[in-house]
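> Sharing a model prediction with you, sequence too.
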Amino acid sequence: MRGPYIGENLSSRSPFCFDPWEAYTAGIVKSHSLAITGVKGTGKSMLAKSFATRLCRMGRNVAVPHDPNGEWERVSEYVGGKTISIDLSGSFKINLLEAGERDTTMSGEAWRNHITQDRRGVISQIVQQLRRTHELPPYEHTAIDIALRSLDTQTIVTVVHVFQALRDLTPDGDEVDEDVVVAGRQLAHTLRRLVAGDLAGMFDGISTVMFDPTAPMMVVNTSALKNASPQMQALTRFATSRWVRNATTGSNVRPRVIVHEEAAIALMNDAYGGTGLKDRVTDEKVARHMGVSNWYLLHRLSDLDALGDHGSAMQTQARGLLADCETRVSFSQHPGEIPAMAQVLGWNQTMSAVVKNELKKGESLWQIGADRVALVKNKLSDGEFNVFRTDHGGSGA
């Protein structure tokens, strides 16, 4: 197959190359996305970084919307990319309601309607994330609609504007009755946490940093948020992922890898935003048409247990999302994980035995499309190894 050099195909003793877009064009896979699994120390992170930088050298773009350990900053610098570092100092702000790149195929009215619909979804997702719930009552949906319509003429809209509009709703004898007013105040109390409460400082103004969609690699370093509250971390993940999405639409659409570090946490956040993981599944379908290759990095399948009981809707959707990735890269796993992973990733007995017993560090089982399998050893130069290493002792994650 065509693409950047990954390493050696241990089965055929030949070079192994791969490009998700080339494979998609050739009809080998039906999606650009990858599921990359492996416990810490098996070489999962080294592969992701070497593969991503080699794709950059071939003209592909890469975005890492959430780098929780600060590992990708050196990688981005290595290929001439850029890094945005986010912290709790208050000097960085991300406007969750930015309109994003204008879609020139839409009329002015259609674009305005799109923005309003998008902002409606964002406010709903924020509230659901803060409340840890999956749905809002009807009166609150009405209050959000009316508040956003009152802001239609503003060029820039922030969470602060929506907070004020919800707080100031008054009965008008038509759409706004006392129930809607009460709903608006309840919503305002929830959003107040971002405006003047414990989550204030990052999402309550105009964005102070910009995502550069033309850079070969863009990384958002969120390692300074390790001690932040879980909700601050979740909102930051949501904000930076949305930031990347908005900055890579319209005229900025191009083949792009989006690396989802700690994918289990990202999927768990999705479960408490919008319509849950269904939104992620929908995004995955859209990604095929936008040339986006989502890479889901996961230590083990049991990391998804936090989504709910085995067989629950949330866990089933998350596992289904990984199963739908037509390129699956599996590093060594704990024996107890093998049966469940075999079921989700479609391993036969031979594949299960390989992942359980035979893979050494840096070696992985590749499943590409319906019937292509390869045992691959990732090869790195000394220079790459020094840039990509994830600890000072030199062991890759």
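Received, thanks. Since the structure is predicted, the reported quantities are computational estimates derived from the model, not experimental observations.
> Could you use CA atoms for every contact and neighbour count after this?
Fine.
> show me the contacts for the residue nearest to the spatial centre of the chain.
The geometric centre of the chain, computed from its C-alpha atoms, lies nearest to His260 (Cα atoms, centre = their mean), at 4.8 Å. His260 is in contact with Val64, Pro65, His66, Ala266, Asn294, Trp295, Tyr296, Leu297, counting by Cα atoms under 8 Å, 6 or more residues apart in numbering.
> want to compare, so here's the second one:
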Amino acid sequence: MNSTQSAGFVRDDADRVSRRELAAKRKQLAKAASDTRKDSPDLPWVWLPEKGERHPNNLRTARAVRPPLHRGSSTTLGVGYPFLAETSDAMPGAFIGPDLLSKGMFSWDPWVAYGMGIIRSHSMVILGVKGSGKSMLAKSLAARLCRLRRRVAVPHDPNGEWARVAEYVGGVTVQIGPGAADRINPLDAGTRPAHFTDENWAYEQQQYQSHKLQAIVKILRQTTTLPEVEHTIIDLVLQNVRARNNHVLLPAVWDELRDPTGPNAAEIRDGGLQLQHSIRRVIVGDVAGMFDKPTTVTFDSDTPMVTVDTSLVSKASDEAKALMRLTTNDWIDRSSTGTADQARLVIHEEAAVALLTEVASGSGLTQRAADEKVARHHGKANLYVLHRIADLDALGDTGSAMHSQALGLLADCDTRITYAQHPGELGRSAAVLGWNDTQRELVRKLQKGEGFWQIGEDTLRHVRNVCTTTEMHYFATDTHGGSRA
């Protein structure tokens, strides 16, 4: 048998013949298939030559097509692929970290974004399970905004973890609770605005103290309404107490209910018995020792950060915690009113619980929603920290007015930041926050410290929060639970 040998490769003539036969067989099969296709066009195509049918533009080739790689900026790719590549236009503000979509650096300042027309509301919400990094983002954003001469207030710090952040930026911390030296009188109307006349200020104090005393009684009774007669008794008691004292304190209110004076004493004695028993809890009962003395602290509007440490009431009754939130929130709100020239970020830790307190006080969310509408006129931006969307369900039954107000409050936040969520919550979050399937999958795969930012109507960011070693020392909140990878 003849053979050809070259460079160690041996090919027999028989092998060459077999190859020719195989090629001929392929042509025969191809012709048969083509004839079958022509005779019966409805039959499925069962065999196709490697290079496709012999006709122009058949879109098949025996060799794989490997187009050359192309590298371009995110701006260029954002034009070429507008639904795939986000641009990384730099925005002035506090540095957060890299945008993992555009690979650019991301900074944020709600007041700058509002001025640029990107958002219509300064307020923000952060959603995330424990350990996802949402608290770290809130602290790093707050601290870095302080460096830009923004002001920050934390009216309720249930774990006492913001004191270190305030120390880091040169702020102050007020500690309120059993055994603490600092006191905030819940009936203190705050500092009189310079433009108020004596008559205007007297009316303002009367309205505030009446509303606040009603809210205290509602929380203590765990109800949202009071009998009409008790509204009248509260006004009469406060009128008598103000006539004898420069400062209205709860012990003085209790004394007036027990032993009323003045021409309306009989009316107070007949209609104020239940009020007397309710307020007694704040004076000598299970909520005593926290709200019965004059205010000892002053709110300094020029301080970079003011936090209120309420960790001392962590083991107190639910009513005591609710009264504490009500008192500290009002103190921050009224003390910072009139400082519109100072942009202030107010951070609401455990926001769902704080909103529930407002519901329990009888005002519902109507006042909160109204305040949110005008917050920008006072230079204020609210930052609500939540675990999940379902936390808002506790504020009212689905479809109720209260529940609609809660979702409306969320909608008023034009910046929504989502950190890692429990898999079972993704569907609900997607429905409320308007995610498509791709965005939902992105949130499902978020790592610790990564957040999905929805800014305004059409701006999306996937940002990893970056902190320095020094910041980690002041901001870390999970060290007591063991280190996490």
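Nice, thanks for sending it over. Keep in mind that this is a model prediction, so the values were computed, not measured.
> Please work out the TM-score for the two chains.
These two chains, once laid on top of each other, score a TM-score of 0.93 by TM-score structural alignment, normalised by the length of structure 1; 392 aligned residues with a Cα RMSD of 2.0 Å.
> Find me the equivalent region of stretch 256-267 of structure 1 in structure 2.
Residues 344-355 of structure 2 are where stretch 256-267 of structure 1 aligns, with TM-score structural alignment as the criterion.
> all helices for the stretch 201-350 of structure 1, in order.
According to DSSP state H, counting those that start in this stretch, the stretch 201-350 of structure 1 carries its helices in the segments 230-247, 263-270, 277-290, 313-323, 338-345, 349-353.
> Any chance of those in JSON lines with distance to Thr37 of structure 1 and mean neighbour count as columns?
As requested, these are arranged in JSON lines below (distance: least, Cα to Cα, whole Å; neighbours: other Cα atoms under 10 Å):
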{"stretch": "helix 230-247", "distance to Thr37 of structure 1": "21", "mean neighbour count": "20"}
{"stretch": "helix 263-270", "distance to Thr37 of structure 1": "10", "mean neighbour count": "21"}
{"stretch": "helix 277-290", "distance to Thr37 of structure 1": "18", "mean neighbour count": "16"}
{"stretch": "helix 313-323", "distance to Thr37 of structure 1": "10", "mean neighbour count": "19"}
{"stretch": "helix 338-345", "distance to Thr37 of structure 1": "10", "mean neighbour count": "16"}
{"stretch": "helix 349-353", "distance to Thr37 of structure 1": "14", "mean neighbour count": "14"}
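> Nearest to Glu8 of structure 1 among those helices would be which one?
The closest approach between Glu8 of structure 1 and any of the helices of the stretch 201-350 of structure 1, judged by Cα to Cα, belongs to helix 349-353 at 18.1 Å.
> So which bits of the top helix by length along structure 1 are buried?
The single longest helix within structure 1, with elements called by DSSP state H, is helix 108-131. Within helix 108-131 of structure 1, the residues that count as buried by 16 or more other Cα atoms under 10 Å are 111-112, 115-116, 119-130.
> re earlier: will you turn the helices of the stretch 201-350 of structure 1 into a markdown table that also has distance to Leu380 of structure 1?
As requested, the helices of the stretch 201-350 of structure 1 are exported to a markdown table (distance: least, Cα to Cα, whole Å):
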| stretch | distance to Leu380 of structure 1 |
| --- | --- |
| helix 230-247 | 29 |
| helix 263-270 | 25 |
| helix 277-290 | 30 |
| helix 313-323 | 27 |
| helix 338-345 | 27 |
| helix 349-353 | 25 |
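> and Glu98 of structure 1, which of the ones you listed is closest to it?
Nearest to Glu98 of structure 1 among these is helix 230-247 (8.2 Å), distances taken as Cα to Cα.
> which part of structure 2 lines up with the closest one?
So in structure 2, the equivalent range for helix 230-247 of structure 1 is 318-335, judged by TM-score structural alignment.
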